[in-house]
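K.L.:
Build me a model from this:
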Amino acid sequence: MRSKLFVPGSRPELFGKALTSAADSLSFDLEDAVAEPRKDEARGLLRDFLLSDAPRAHTKTVIVRVNAMDTPHFAQDVAEVVRAGVHLINLPKPESPGHVVIAAHAVADAARANGVTQVPGLLLNMETPKSLRTGAALAMAHPSVKGLQLGLGDLFEPYGIHRREPSAIAQALFAVRMAAAEADVWAYDGAFANIKDVEGFRAECELSRRMGFLGKTCIHPSQIAIANEVFQPSQKEIDDALKVVEAARNADQNAVGAYVVDGKMIDRPFVLRAEAIVQSALAMGLITSK
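P.N.:
Predicted structure coming up:
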């Protein structure tokens, strides 16, 4: 899921176009992208689309961002959009493990009511100071949590932190990645609002990838190609990883603990990283075998 394209739930003319885009996943948004007077309308439009054959005719990961649990829209959002072919429910602003458990039960109940056999997982937004501080506990609150997603606009702007402050971005990325690592879920980066700042978007993608994030949210189709490029392993990374995996295989056969590959001392942590790169390359079709 290198790229995730946001699609406003109130813009049905964009639904089909999004399906044919190069994004790995789509996030149909019922929250910030939909004005309050249009919430009910957007929910109905999205429900009808999800009930059609179109989403299931594609291989993209389908995500729905519902409204937060403290709004009057959350319960109805979940009841209407948990449908076959929806993989993840994106939960804004979870504030406690108890909230996560309640949300997970609501999704499971909706799945049963709607005859959905594959219950969608939860993608939790880390966009408040409390969620950033308690990210690991939130992620471990229920087995349905699959990942944590950073939201820098909501996290920074209300407190006078500039959205583009490099030191703040790096600290927030690191905190979310460590929380995700502790909970053994994946970390996903949020949106970059300045569509015209191509280099800024690329730089933020590159930083989050170096921080171990899986991919980045795109608010415009023009950002998709950059995210797809940055969040896939380069040929050099693949070649180096294959060398490490092969050296590890030989070392295991000869009961060797640490060893050198291309002048670098290698032990178990580096092998795990190399194996992850190889698995990603296999999943993306960049290589056909180890």
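K.L.:
Going by C-alpha atoms from here, please, whenever you check contacts or count neighbours.
P.N.:
Will do.
K.L.:
Do a quick rundown of the helices in this structure.
P.N.:
Assigned helices in the chain, in chain order: 15-19, 39-51, 74-81, 97-113, 129-133, 135-139, 152-156, 166-183, 198-210, 224-230, 235-253, 268-283 (criterion: DSSP state H).
K.L.:
Run a quick neighbour tally on the closest residue to residue 227 other than its chain neighbours.
P.N.:
Distances taken as C-alpha to C-alpha, 6 or more residues apart in numbering place residue 3 nearest to residue 227, at 5.5 Å, with adjacent residues excluded. Residue neighbour count, defined by other C-alpha atoms under 10 Å, stands at 27 for residue 3.
K.L.:
another one to check against the first:
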Amino acid sequence: MIDSGKEDLQQEIELPYRLGGLLYTPALNETIAQKIIEHRIPCLTSLVFCLEDSIMDHALDEAENRLRCTLQKISESGNNSLPLLFVRVRTPNQLRRLHREFGSLANLLTGYVFPKFDTTNAADYLDLLAEINAASSHKVYGMPILESRAIADSRTRGKELTNLRQELMAMKNCILNVRVGGNDFCNLFGLRRSFRQNIYEIGVVRDILIDIVNQFSDVFVVSGPVWEYFGASEDERWEPGLRRELELDRLNGFIGKTVIHPSQLPVVYESMKPSQADYEDACNILGWRSEMLGVAKSRDTGRMNEVKCHKNWARKIKILGDIYGAKAEAFGDVK
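P.N.:
Here you go, the predicted structure:
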């Protein structure tokens, strides 16, 4: 007999990893509903309807109306095989009003994205998230985006991140993951990477990202920054740069990525797959059988596995392999 409680818990543990590439689309997009319903976007696992930076201020009312029409169309389709859907709002007040106006349409949403999340608005967003969940028939998740000046500035970053961690820990069961605004950080310093470069080559931004991982990744899944280059062809010159940045994302503790064009999704989806060697080692570590030894060779005898040192890594790899499958590459190398 299947223990439904354990199954539900496992699904909740896996959910932050299922976002994969989180595709952003402006809420004004008039064609996105049909594309979602007809599964016309390959490798689409999650999507955000954006009401923030992608919408000009004077077009906000129209964008909200369009979003309601989009959700209504998706609801009327009766399609139960949907990606995880989110709305990126501008302020807590807008979130409160929209969630109320959505009514039953809010049941289509996995949650909301909180932009420019810092200590000036964290309590308002999180208190509201608690209120929404208290009145909701299903769990509603929040995803804060860390991208403000107080986090970018090395003089205030440490205190800011520590305070934000305390705020998020109080609501950790409703925080799906922590996201970072790579382009916002770059903009604060007047910087931009080319398609040949990756964000870790921008030293001042790399330091911010690493501090965020240091502060949050022991409890939360932290998602990688957006890659702003895209194209329709498989041999486009931007792909090697994205693959390299995804490799460095994983190496530094980020899982998943913000995506701004459907052509990026297959690359991100493939990057979510651990190597077969990693997956097998992860399974062996989590199912450790020796009562005496805490160290052993990997299955292909090419490296050492140590149960005490590698268990946290193994848990992540096992989850990713179970969701996305594994690929036949040695020790997580990217080709």
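K.L.:
what TM-score do we get after superposing?
P.N.:
Overlay of the two chains. TM-score (TM-score structural alignment, normalised by the length of the first structure): 0.83; 277 aligned residues with a C-alpha RMSD of 2.7 Å.
K.L.:
list the contacts for residue 158 of the second structure?
P.N.:
Neighbouring residues of residue 158 of the second structure by C-alpha atoms under 8 Å, 6 or more residues apart in numbering: residue 151.
K.L.:
Could you pull out the buried residues of whichever strand or helix holds it?
P.N.:
Using DSSP states H and E, residue 158 of the second structure maps to helix 157-169. Judged by neighbour count using 16 or more other C-alpha atoms under 10 Å, the buried positions of helix 157-169 of the second structure are 157-158, 160-161, 164-165, 167-168.
K.L.:
Likewise for stretch 248-267 of the first structure?
P.N.:
Within stretch 248-267 of the first structure, the residues scored as buried using 16+ other C-alpha under 10 Å are 248, 266-267.
K.L.:
same deal with stretch 85-104 of the second structure?
P.N.:
Using 16+ other C-alpha under 10 Å as the test for burial, stretch 85-104 of the second structure gives 85-92, 95-96, 98-99.
K.L.:
neighbouring contacts of it?
P.N.:
By C-alpha under 8 Å, 6+ apart, the list of residues contacting stretch 85-104 of the second structure reads 46-52, 68, 106, 108-115, 121, 124-125, 128.
K.L.:
Hmm, residue 19 of the first structure is touching residue 59, no?
P.N.:
No: Residue 19 of the first structure is beyond contact range of residue 59, at 9.1 Å (criterion: C-alpha atoms under 8 Å).
K.L.:
and whatever residue of the second structure lines up with residue 64 of the first structure, how far is that from residue 113 of the second structure?
P.N.:
In the second structure, residue 64 of the first structure lines up with residue 87, judged by TM-score structural alignment. Separation of residue 87 of the second structure from residue 113 of the second structure (C-alpha to C-alpha, to the nearest Å): 6 Å.
K.L.:
same question, residue 203 of the second structure
P.N.:
Counting by C-alpha to C-alpha, the gap from residue 203 of the second structure to residue 113 of the second structure is 27 Å.
K.L.:
Over to residue 205 of the second structure?
P.N.:
According to C-alpha to C-alpha, residue 205 of the second structure and residue 113 of the second structure sit 22 Å apart.
K.L.:
quick one, which of the two is more surrounded?
P.N.:
residue 113 (26 against 21).
K.L.:
wait, what's in contact with the more buried one?
P.N.:
Here residue 113 of the second structure is in contact with 48, 86-89, 142-145 (C-alpha under 8 Å, 6+ apart).
K.L.:
residues contacting the equivalent of residue 4 of the first structure over in the second structure?
P.N.:
If you follow residue 4 of the first structure across to the second structure using TM-score structural alignment, you land on residue 22. Under the criterion of C-alpha under 8 Å, 6+ apart, the contact list for residue 22 of the second structure reads 45-48, 256-259.
K.L.:
Between those residues, which sits nearest residue 282 of the second structure?
P.N.:
residue 256 (19.2 Å; C-alpha to C-alpha).
K.L.:
Looking at the first structure, name the residue matched to that closest one.
P.N.:
In the first structure, residue 256 of the second structure lands on residue 215 (TM-score structural alignment).
K.L.:
how close does that match get to residue 202 of the first structure?
P.N.:
Distance of residue 215 of the first structure to residue 202 of the first structure, given as C-alpha to C-alpha: 12 Å.
K.L.:
Show me which of those two is the more surrounded one.
P.N.:
Applying other C-alpha under 10 Å to residue 215 of the first structure and residue 202 shows that residue 215 carries more neighbours, namely 26 against 17.
K.L.:
which residue packs closest to that one, ignoring adjacent ones?
P.N.:
residue 2 (4.1 Å).
K.L.:
correct me, but the one you found touches residue 225?
P.N.:
No: taking contacts as C-alpha under 8 Å, residue 2 of the first structure lies outside contact range of residue 225: 9.7 Å.
K.L.:
Between those two, which is the more surrounded one?
P.N.:
residue 2 (25 against 15).
K.L.:
Spit out the contact partners of that one.
P.N.:
23-24, 214-216, 227-228, 231-232.
K.L.:
I'd like those residues laid out as JSON lines, including distance to residue 283 of the first structure.
P.N.:
What follows is these, written out as JSON lines (distance: C-alpha to C-alpha, whole Å):
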{"residue": "23", "distance to residue 283 of the first structure": "15"}
{"residue": "24", "distance to residue 283 of the first structure": "12"}
{"residue": "214", "distance to residue 283 of the first structure": "13"}
{"residue": "215", "distance to residue 283 of the first structure": "14"}
{"residue": "216", "distance to residue 283 of the first structure": "18"}
{"residue": "227", "distance to residue 283 of the first structure": "17"}
{"residue": "228", "distance to residue 283 of the first structure": "14"}
{"residue": "231", "distance to residue 283 of the first structure": "13"}
{"residue": "232", "distance to residue 283 of the first structure": "10"}
